[in-house]
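In: Fold the following for me, if possible:
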Amino acid sequence: MPLPEPGAELAGRVAVVTGASRGIGRAVALALARAGARVVCAAKSGGATSTSSLPGDVHGVARECGNGSIGVVTNVLDERSMIACVETAVRTFGRVDILVNNASALWWQDIEDTPTKKYDLINGVNSRGSFIMTRECMRVMKKGGYGRVINMGPPIPDASRFREYETKTAYYISKCGMTMVALGAAAEGRKHGITGNSLWPATIVESLASENFQLGERDNWRKADILADCVVQLCLDGNTTGQMLIDDEYLRTRGAVDEDFVKYRCNPDVEPPRLLAPGSSVAGWDVRRGDVKALAKDKARSKL
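Out: Predicted coordinates:
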């Protein structure tokens, strides 16, 4: 059974997508626009702020989206910038219906190799940034009686899966914070037509981070389209809330079968390993990343 196609459900809805200037965020923004939503593309990269190491332009992505979508240069480390982004969305469209907290910072290192400055950075971008964006958007969603909060965060490992924290303790604190924000949105939004879920890839996904940090071979990656399709399905799905979802597992609940996942492979002939899925046979895989300048050293110390 094919995935449900959007009808008129998302026509006129307004979606805010953070980290929308490239990679996963751009794929999500474009997918929502194709489904009929008007997208507020929010990211730090826009126009003169785009660089060779951090390319992308929220205004360019907004033009790709069409539907009257707009780009808003937004720094998720800056509370005022995030508040201004939501205010711009309301001033332009009069509503906010969907929030995708995708903007994220990566840091995979041992506890003793994590400076406080890096710890503060990833928590500022990931958990704090998603909390403030969710807070501001939920205030608007409640007035409209409808909302979808989707945060790119992992299922929270329990004690039986403690090995998954290896080289990722600080990162998991920040990313599981994003997951908890989604669950909190589900709890507090249930009387207001608002759902909240976290979403996580089973595999490494093609993105600037996976390219810059050389996270294995491209043959072992999936395209960002798999997460974009999940986001659209979650926007159509008013029954799933308070869940910590894995992309391919969720799509199966929506009707996807084995052959449907071939289109997501970066190499059509290779099925990527589910390295990021909970309970993976490679849990605790020894990989260190976080500073592109130290990539050679990190790769030498890693098994990926």
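
In: C-alpha only now, for contacts and for neighbours.
Out: Fine.

In: Burial check on residue 85, number of neighbours?
Out: By the measure other C-alpha atoms under 10 Å, the count of residues near residue 85 is 26.

In: Next one: it relative to residue 193, how far apart?
Out: 23 Å (C-alpha to C-alpha, to the nearest Å).

In: for residue 152, same thing?
Out: For residue 152, the distance to residue 193 (C-alpha to C-alpha) stands at 21 Å.

In: Those two - which one has more neighbours?
Out: More crowded of residue 152 and residue 193, by other C-alpha under 10 Å: residue 152, with 26 against 15.

In: In space, what's closest to the more buried one - neighbours in sequence excluded?
Out: Distances taken as C-alpha to C-alpha, 6 or more residues apart in numbering put residue 199 closest to residue 152, at 4.9 Å, once the chain neighbours are dropped.

In: A helix includes the one you found, no?
Out: No - assigned with DSSP: H, G, I helix; E, B strand; the rest coil, residue 199 falls outside any helix and is strand.

In: and residue 209, what does it touch?
Out: residue 106 (C-alpha atoms under 8 Å, 6 or more residues apart in numbering).

In: Now it: which helix or strand?
Out: In the assignment (DSSP states H and E), residue 209 maps to helix 208-212.

In: what's the distance between that helix and the middle of its chain?
Out: With C-alpha atoms, centre = their mean, to the nearest Å as the basis, helix 208-212 stands 15 Å off its chain's centre.

In: and this one, so I can compare the two:
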Amino acid sequence: MENSLFDLKGRTALVTGGGAGLGRKIAEVFAEYGADVAVCSRKVENCQETAESLQKEYGIKSKAYECNVGSEENVKKTVEAVIADFGKVDILVNNSGATWGENAESMPLEAWEKVMKVNVTGTFLMSKAVGNHMIENGYGKIINIGSVAGLKAEPPEVLNAIGYSTSKAAVHHFTRDLARKWAGYGLYVNAIAPGFFETKMTKHVIEQNADKIINKNPLKKLGDPRSLQGAALFLAGGASDYVTGQVIAVDGGASL
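Out: Down below sits the predicted model:
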């Protein structure tokens, strides 16, 4: 695996929302391929359990941090702490996310603003803080987690969360625009747009609509964690050194 397209030895990754769900799966594959991994979220207990598990299973360095990605002050302190502990950040995964299910005509403003603050503002703040460090180093890989919901409009009976869908579309364009702005610094910015994977956030939707989602999917299945890990590993390592500004749908063809 050494010197392979996917080897991450000597790299340090920071994964937001890394204590559970897809964030944890991404943290795990980075550790599996040799990276040291910092994980952060508002619920630091989940991150602590993840960090301990990664260290034990893969023998890499891992540490947990509490971070509210919607707070610039909190983000700055977290990034400074990670750099102090690990020496650098080579890979950033903006995975922290929020959603709110509600009809568009009755969605409360505070719900809309909460989703935007975490999904869009949080992605910007973390990218800015880590990006400045990466620019100084002349290298960095930023991976934003979008969603197939930001690529197509789902019927309300499948997904009724207009704030979430809009925020993920914003993340996709943020990815493309930032990639263009930072390419000259040696930074790569890409996004993954997952389809329906079984996570805490999607549990209710899948429980209510699993058959409908699967039947409409060209591959006739829900997402499996290994597929998402493969996309993240590709974007984090040398295999993607000529790829930037892309939104890769990992959705079984649902966005076609």
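
In: how far away is the residue nearest to residue 19 of the first structure when sequence neighbours are not counted from residue 21 of the first structure?
Out: Among residues not flanking residue 19 of the first structure along the chain, residue 103 sits closest, at 4.1 Å (C-alpha to C-alpha, 6+ apart). Distance from residue 103 of the first structure to residue 21 of the first structure, counting by C-alpha to C-alpha: 10 Å.

In: Just the helices from the stretch 1-150 of the first structure, written as ranges.
Out: Applying DSSP state H, counting those that start in this stretch to the stretch 1-150 of the first structure gives helices spanning 23-34, 58-65, 79-93, 116-123, 129-144.

In: roughly how far apart are the residue sitting nearest the centre point of the second structure and residue 184 of the second structure?
Out: Nearest residue to the geometric centre of the second structure (C-alpha atoms, centre = their mean): residue 95, 2.7 Å. Noted for residue 95 of the second structure: a distance of 25 Å to residue 184 of the second structure, by C-alpha to C-alpha.

In: Under the alignment, what does residue 181 of the first structure map to in the second structure?
Out: Here residue 181 of the first structure is matched to residue 174 in the second structure, going by TM-score structural alignment.

In: picking up where we left off before, any buried residues in the helix holding residue 209 of the first structure, and which?
Out: Buried residues in helix 208-212 of the first structure, counted by 16 or more other C-alpha atoms under 10 Å: 209, 210.

In: and residue 183 of the second structure, how many residues sit next to it?
Out: Using other C-alpha under 10 Å, residue 183 of the second structure has 14 other residues around it.

In: Give me the aligned partner of it over in the first structure.
Out: In the first structure, residue 183 of the second structure lands on residue 190 (TM-score structural alignment).

In: hmm, back to that, the residue nearest to residue 152 of the first structure is in contact with residue 245, isn't it?
Out: Yes - contact status for residue 199 of the first structure versus residue 245: in contact at 4.8 Å, counting by C-alpha atoms under 8 Å.

In: Residues in contact with both of those two, list them for me.
Out: Going by C-alpha under 8 Å, 6+ apart, residues that sit against residue 199 of the first structure and also against residue 245 are residue 154.

In: who has more neighbours, the two?
Out: Neighbour tally, residue 199 of the first structure and residue 245, criterion other C-alpha under 10 Å: the higher count belongs to residue 199, 26 against 23.

In: Roughly how far does that one sit from residue 72 of the first structure?
Out: Residue 199 of the first structure sits 24 Å away from residue 72 of the first structure, going by C-alpha to C-alpha.

In: repeat for residue 217 of the first structure
Out: From residue 217 of the first structure to residue 72 of the first structure the distance is 34 Å (C-alpha to C-alpha).

In: what's stretch 173-189 of the first structure in contact with?
Out: Under the criterion C-alpha under 8 Å, 6+ apart, residues 122-123, 126-128, 130-131, 134, 138, 142, 149-156, 194-198, 241-244 lie in contact with stretch 173-189 of the first structure.

In: Stretch 68-76 of the first structure now?
Out: By C-alpha under 8 Å, 6+ apart, stretch 68-76 of the first structure touches 33, 38-46, 58-63, 81-82, 85, 88, 103, 124-125, 129-130.

In: ok, residue 81 of the second structure - how many residues close by?
Out: Residue 81 of the second structure has 13 neighbouring residues, counting by other C-alpha under 10 Å.

In: Which position in the first structure pairs with it?
Out: Matched by TM-score structural alignment, residue 81 of the second structure corresponds to residue 88 in the first structure.

In: Could you find the closest non-adjacent residue to its match?
Out: Among residues not flanking residue 88 of the first structure along the chain, residue 72 sits closest, at 8.0 Å (C-alpha to C-alpha, 6+ apart).

In: The aligned partner of the one you found in the second structure and residue 41 of the second structure: what is the separation?
Out: By TM-score structural alignment, residue 72 of the first structure lines up with residue 65 in the second structure. Remark: distance between residue 65 of the second structure and residue 41 of the second structure (C-alpha to C-alpha) = 7 Å.

In: Between the two, which contacts overlap?
Out: Counting by C-alpha under 8 Å, 6+ apart, the residues touching both residue 65 of the second structure and residue 41 are residue 47.

In: related to what we said a few turns ago, didn't the residue nearest to residue 19 of the first structure look like it was pressed against residue 126?
Out: Yes - the pair residue 103 of the first structure and residue 126 passes the contact test of C-alpha under 8 Å, sitting 7.1 Å apart.

In: follow-up on the earlier one: tell me, how many residues neighbour the residue nearest to residue 88 of the first structure?
Out: So residue 72 of the first structure, with other C-alpha under 10 Å, has 26 neighbours.

In: same thing with the one 4 residues further on?
Out: The tally of other residues near residue 76 of the first structure (other C-alpha under 10 Å) stands at 27.

In: again, but for the one 5 residues further on
Out: Neighbours of residue 81 of the first structure under the rule other C-alpha under 10 Å: 16.

In: can you pull the contacts of it?
Out: Going by C-alpha under 8 Å, 6+ apart, the list of residues near residue 81 of the first structure reads 74, 75.

In: Please tell me how far it sits from residue 66 of the first structure.
Out: In terms of C-alpha to C-alpha, residue 81 of the first structure sits 24 Å off from residue 66 of the first structure.

In: Tell me the residues of the second structure aligned with the host helix or strand of residue 298 of the first structure.
Out: Secondary structure assignment for residue 298 of the first structure, by DSSP H and E: helix 295-300. Following TM-score structural alignment, helix 295-300 of the first structure has no partner segment in the second structure.

In: where along the stretch 151-256 of the second structure do the helices fall?
Out: 162-182, 203-216, 225-236.
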